[in-house]
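A.B. asks: need a 3D model of the following:
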Amino acid sequence: MKKFDIPDFYKSSIISLIKEKRRDEDKKNQNFTPTKLDFGPVEFLIARHFGFCYGVENAIEIAYKAIEQNPGKRIFLLSEMIHNPHVNNDLQKRGIQFIMDNHGNQYIQWDELKSDDIIIIPAFGTTVEIENLLREKGFDIIQYNTTCPFVEKVWNRAEVLGKQNYTIIIHGKAYHEETKATFSHTIRNSQSVIIRNINEAKFLSEIILNVRPKEEFYSYFAGKYSANFDVERDLKRIGVVNQTTMLASETQEIADLLRDTMIKKYGEENLKEHFADTRDTLCYATNNNQSATIALKNEDADFAIVIGGYNSSNTSHLAELLSQKFITYLISDASKIYSDKVIFHFDLNSHKEIKTENYIPQKEKVRIAITSGASSPDSIVDDVIRKLLSFFENTIDINTVLNNAFGKL
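C.D. replies: Next up, the predicted model:
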C-alpha cells in the first residue's frame, strides 16, 4: 500500500502506533476484532479499521502540495476537499478558497477565475459539465485532481457496462457530490437512475415485474433518472454501483434484490443477459471500516463515540451501525466533550447538534467503543481518548497500556 506525505499534525502518537502494530499482526486484514486499551477504571475498545482511507490521504497530499508548489498564486477548491471541518478549515487558513458549497451554490462565479489560478478537484470528483467548463477556460484538471481512485473505478466500470447496453442503478444520495459526479459520468454511456435505499429498490423491482404501472417510475424517481429514460427499454439489462461511502451491506442487499428480480422476470438461465455482477466496485476501505464497526457491536460497552464531520456520509453510517447496539455519540472533535458530565453531539434523527448530560455512567469500570470516519485525522481520535482519560482517576500510564496490548514497544 502506498504511503502518502500528509502533514504531521494529522498524525498521532497513540492511534498511529496501534494501526502500525495491527497491520504487522494482520497483513491480510482478516481480523476485525477491536483493539482493547485497558486503563483500569476505563477501557477503550478501538475499531480495527477507521480514519483516513487511501482516497483521503491521496487528496490531502495533493492539496498541500498545491499550496507548497504555488506560492503567491490563487488556489481554489471546487467545494470541500473532504467532509471534515478540521481539514477544510486548515486549507482555508492557508489561503485556499472554495468555489461552491456542498450543494452547488457558488461563492465565486466562474468568470471571476483567472487563467493562472490553480483549481483543485476534491476527493468526491466532479461532474463532466464542470470538467468541460474548466477545460474551456484553460485550466489543468489533471495535476491537482484529487478524485478518489475508487470513485473513478466505479465510473470506469459503469462506462464498460454502459457500452454493453446495461442501465446503471446508482445506490447513493442524489444530493451528494460524489453521486452527482458518478451520475454525470455514467449517463455519457448509459441510462441511469439513482436509488437511495432498499425501499426504493423494492419500488424499482415492482416496476420491472409490472406489479406497478410503469408511469409511476417517472414521478417516484423524479430528478433522479437520465434524460429520455424509457422503462420498457432501459430496465431489461441492469447493473448496480454505489456512492462509495454508502453501507456496503445495503448496496449488496439492493443488488441481491434486483438480481432476484431479474431471475423472476427472465429466468436464472438468462440472468447474465440481464444483470451485471458489480461486487468488484465496492470500496475496500469503506467495507473494512464498516466490517470493523460491526465487529465492535459484538463487544460489551457502556457507550460509543464516533468521530467525524457531521455531513460525512461514511461517518454517519458508522454511527448508525453502532447505535443499533450502544448509546452512540457522533462528535466532530474533543471540544464537543465539554466535561465529564456534558457532551455535545450530532443527532442523526433531527440532524442537529444536541446536548446530553451524565453520558458517562457512574460505575467501577467504564467501557467506551471508539471509531472514526474515513475523513477524520488520527490526531483528533488521540485528542478524544486523552480528553476522556482526564475524567478518570488512577488510570494506568498510556505507555504501560500500549505495552500490555502489544508487548514491549
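A.B. asks: please make it C-alpha for all contacts and neighbour counts, starting now.
C.D. replies: Will do.
A.B. asks: what's in contact with stretch 135-155?
C.D. replies: Stretch 135-155 is contacted from outside by 54-56, 58-59, 62-63, 66, 115, 117-125, 131, 134, 178, 182, 185-186, 241-244, 281, 283, using CA atoms under 8 Å, 6 or more residues apart in numbering.
A.B. asks: for the comparison step, fold the sequence that follows:
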Amino acid sequence: MKQFAVPNIYRSELITAIKNKRKSEDKLKKDFTPTLLDFGPLQIYLARHFGFCYGVENAIEIAFRTIEENPGKRIFLLSEMIHNPQVNADLKENGIEFLQDTYGKQLIPFETLKEDDIVLIPAFGTTLEIEALLQRKGIQSEKYNTTCPFVEKVWNRSAQIAGKGYSIVVHGKPKHEETRATFSHASSKTPTVIVNDMDEAVELAGYITGKKTAEEFYTAFKGRYSNGFDITKDLQRFGVVNQTTQLATDTQAIADYLKQVVKAHYNLDDKNIQERFADTRDTLCYATNDNQTAVADLLHTEADIAIVVGGYNSSNTSHLVELCEEKLPTFFISSADKILSSTEIMHCNWRTKQEYLTQSYMPAKKPLRILITSGASCPDAVVEDVIERLAGFFSTEKNVQAFIQDFS
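C.D. replies: Predicted coordinates:
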C-alpha cells in the first residue's frame, strides 16, 4: 500500500514499531487479537487496527503539500479536512480557512472566492452542486480534491446500479458531510433516499409493502429524498449503500432486512432476488471493517475499562465507543490532556457530544487492565501520549522506550 508523507508530529515511534511488527507477522491481516503492553501494575491492550486510514493520510498529505507549494496564496477548505481537532487546528495555524462548518453552515461566503484561490475538498467529498459552483468561479479543484477513494467507490457503485435501473437507499447520518455528498452523487443518477438507522429502515419497509401511505413518507423523510421521488414506484428496485464510517454490521443488517422484505413482498428467492434488489456488499470500507473487527476481538480480552481516542464529531470513532460501551465502562477522549489525573477524566458522551467529568474512573486493582483504540482520523502520536499519561500514574516495570525496543 502507498506510503504517505504525513507530518512527523502525527507519527509515533512506539505505535509505528508495533504496527510494523504486527504487519510483518500477519501480512494477510487475519489475526485480530490485541497487542499487550505490560507495564506491570498496568496492562494496556491495543486494538490490532486503529488510527489513520488510507483516505485520511492521503488527505493530510495533499493538504500540507498544498500549503508548502503555494506560499502567499489564499487556501480554503470546504469544511473540516477530517474529524480530528488537532489536524484541523494545525491546518488553520498554517493559514487555511474553512468555508463551512461540519454541518454545511456557511462561515465564509462563496461569493468572496476568487479565481486564483485554492479550495481543498475534504476527505468526505462534497456535493455536485458545490463542485459546479467552484467550476463557475474558475476554481480548479481537481488537484486539491482529497476525497477518500473508498467514498468514491460508493459513488461509482451507486452509478453502476443506477445504470441498471435501481434506485438507491443511503444508510448514513443525514447531516454528515459524507452522506450529503453521497446523496448528491447518487440522486443525480437515480431516485435516492437516506435512512439513519434500522428503525427508519423498518419504517421505509412499510412504504415498500404498501402498509403505509405515500403522504406519511413525504412527511417522515422530508429533506432526505431526491427531487421527484415517487414512493409508490421508486423502491420497486433498489440497492443499499452507506456512509463509509457507519457500523458495517448496521449497514449489512439494514441491507439484509430490506432484502428479506423485498423477497417476501414480491415472492422472490435467492436466484431471482436481483430482479428487485442489488448486491452492494462490496461498498463497505475496508478500514471501517478492520477497525470495528479489531475492537470486537479486543473486547474478548478481560479488562476493567476501555479508552477510545479521537474527535468527538468523528462518526467512525463514535461507533467504536458504542461497541466498547456494550461491554465495559468506556471513556471517549480527544487527547491525553483529558486524563486530568489518576482519579479524574473529562470525556464525551458520543450520543449528545457533551463533555463531562467522571471521578474515580480507574478501579483500584492491580494489574489494572485497559483497552485502547482510536478512530481513523486520530494521529498515532495522540495514542502514544495517552499511553504515557496512563503509565505515569504507576510505578511501572517498563517504559515506552523499552517497548519500542521490544517491537523494533
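A.B. asks: what's the TM-score once they're superposed?
C.D. replies: Here the TM-score for the pair of chains, by TM-score structural alignment, normalised by the length of the second structure, is 0.98; 406 aligned residues with a CA RMSD of 1.1 Å.
A.B. asks: thinking again about what came up before, buried subset of the contacts of stretch 135-155 of the first structure, written for PyMOL?
C.D. replies: Paste this into PyMOL to select the buried members of the contacts of stretch 135-155 of the first structure, with burial taken from 16 or more other CA atoms under 10 Å:
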select buried, resi 54+55+56+58+59+62+63+66+118+119+120+121+122+123+124+125+134+178+182+185+186+241+242+243+244+281+283
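A.B. asks: show me where the stretch 1-150 of the first structure has strands.
C.D. replies: 35-38, 42-46, 75-77, 97-98, 118-120 (DSSP state E, counting those that start in this stretch).
A.B. asks: the stretch 251-400 of the second structure too?
C.D. replies: 277-278, 305-309, 330-333, 344-348, 355-359, 368-374.
A.B. asks: can I get these in CSV with distance to residue 47 of the second structure?
C.D. replies: Listed next are those as CSV, based on distance: least, CA to CA, whole Å:
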stretch, distance to residue 47 of the second structure
strand 277-278, 34
strand 305-309, 10
strand 330-333, 14
strand 344-348, 20
strand 355-359, 24
strand 368-374, 5
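A.B. asks: okay if I get those strands as a markdown table plus distance to residue 324 of the second structure and mean neighbour count?
C.D. replies: Shown next, in a markdown table, are these (distance: least, CA to CA, whole Å; neighbours: other CA atoms under 10 Å):
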| stretch | distance to residue 324 of the second structure | mean neighbour count |
| --- | --- | --- |
| strand 277-278 | 32 | 22 |
| strand 305-309 | 7 | 24 |
| strand 330-333 | 6 | 25 |
| strand 344-348 | 14 | 21 |
| strand 355-359 | 17 | 12 |
| strand 368-374 | 9 | 25 |
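A.B. asks: which among those is found nearest to residue 13 of the second structure?
C.D. replies: Across these, residue 13 of the second structure has its closest neighbour in strand 368-374 (16.4 Å, CA to CA).
A.B. asks: hmm, back to that, most tightly surrounded among the strands of the stretch 1-150 of the first structure?
C.D. replies: Most buried of those by mean neighbour count (mean count of other CA atoms under 10 Å) is strand 118-120; its value is a mean of 25.
A.B. asks: so that one corresponds to what in the second structure?
C.D. replies: Across the second structure, the stretch matching strand 118-120 of the first structure (TM-score structural alignment) is residues 118-120.
A.B. asks: give me the mean deviation of that stretch from the first structure.
C.D. replies: Mean deviation of stretch 118-120 of the second structure from its aligned counterpart in the first structure after superposition (mean CA distance after the TM-score superposition for the first structure): 0.7 Å.
A.B. asks: so what's the gap between that stretch and the chain middle?
C.D. replies: Stretch 118-120 of the second structure sits 22 Å away from the centroid of its parent chain (CA atoms, centre = their mean, to the nearest Å).
A.B. asks: contacts for the longest helix that the second structure contains, please.
C.D. replies: Longest helix in the second structure, counting residues (DSSP state H): helix 248-266. Outside helix 248-266 of the second structure, the residues that touch it by CA under 8 Å, 6+ apart are 171, 197-198, 201-202, 205, 208-209, 239-242, 268-269, 273, 276-277, 281, 284, 288-289, 292.
A.B. asks: try stretch 307-327 of the second structure
C.D. replies: Residues contacting stretch 307-327 of the second structure (CA under 8 Å, 6+ apart): 83-85, 245-247, 288, 292, 295-296, 299, 306, 330-335, 348, 350, 353, 370-378, 382-383.
A.B. asks: burial measure for residue 141 of the first structure, as a count.
C.D. replies: 16 (other CA atoms under 10 Å).
A.B. asks: which residue in the second structure lines up with residue 318 of the first structure?
C.D. replies: Match for residue 318 of the first structure (TM-score structural alignment): residue 320.
A.B. asks: where's residue 369 of the first structure relative to residue 7 of the first structure, distance?
C.D. replies: To residue 7 of the first structure, residue 369 of the first structure is 27 Å away according to CA to CA, to the nearest Å.
A.B. asks: can you check residue 61 of the first structure too?
C.D. replies: 8 Å.
A.B. asks: which one of those two has more residues nearby?
C.D. replies: residue 61 (15 against 10).
A.B. asks: quick one: residues contacting the closest residue to residue 52 of the second structure other than its chain neighbours.
C.D. replies: Leaving aside its chain neighbours, residue 52 of the second structure sits nearest to residue 376 (4.5 Å; criterion: CA to CA, 6 or more residues apart in numbering). For residue 376 of the second structure, the contact set (CA under 8 Å, 6+ apart) comprises 50-53, 56, 287-288, 316-317.
A.B. asks: cutoff 7 Å now
C.D. replies: 50-53, 316 (CA atoms under 7 Å, 6 or more residues apart in numbering).
A.B. asks: report how many residues lie close to residue 129 of the second structure.
C.D. replies: Neighbour number of residue 129 of the second structure under other CA under 10 Å is 12.
A.B. asks: so how far is residue 180 of the second structure from it?
C.D. replies: In terms of CA to CA, residue 129 of the second structure sits 11 Å off from residue 180 of the second structure.
A.B. asks: among the contacts of helix 248-266 of the second structure, which are in helices?
C.D. replies: 198, 201-202, 205, 208, 288-289, 292.
A.B. asks: spatially nearest residue to residue 300 of the first structure, not counting backbone neighbours?
C.D. replies: residue 367 (7.4 Å).
A.B. asks: so who does the counterpart of the one you found in the second structure touch?
C.D. replies: When the second structure is aligned by TM-score structural alignment, the residue opposite residue 367 of the first structure is residue 369. By CA under 7 Å, 6+ apart, the residues touching residue 369 of the second structure are 42-44, 303-305.
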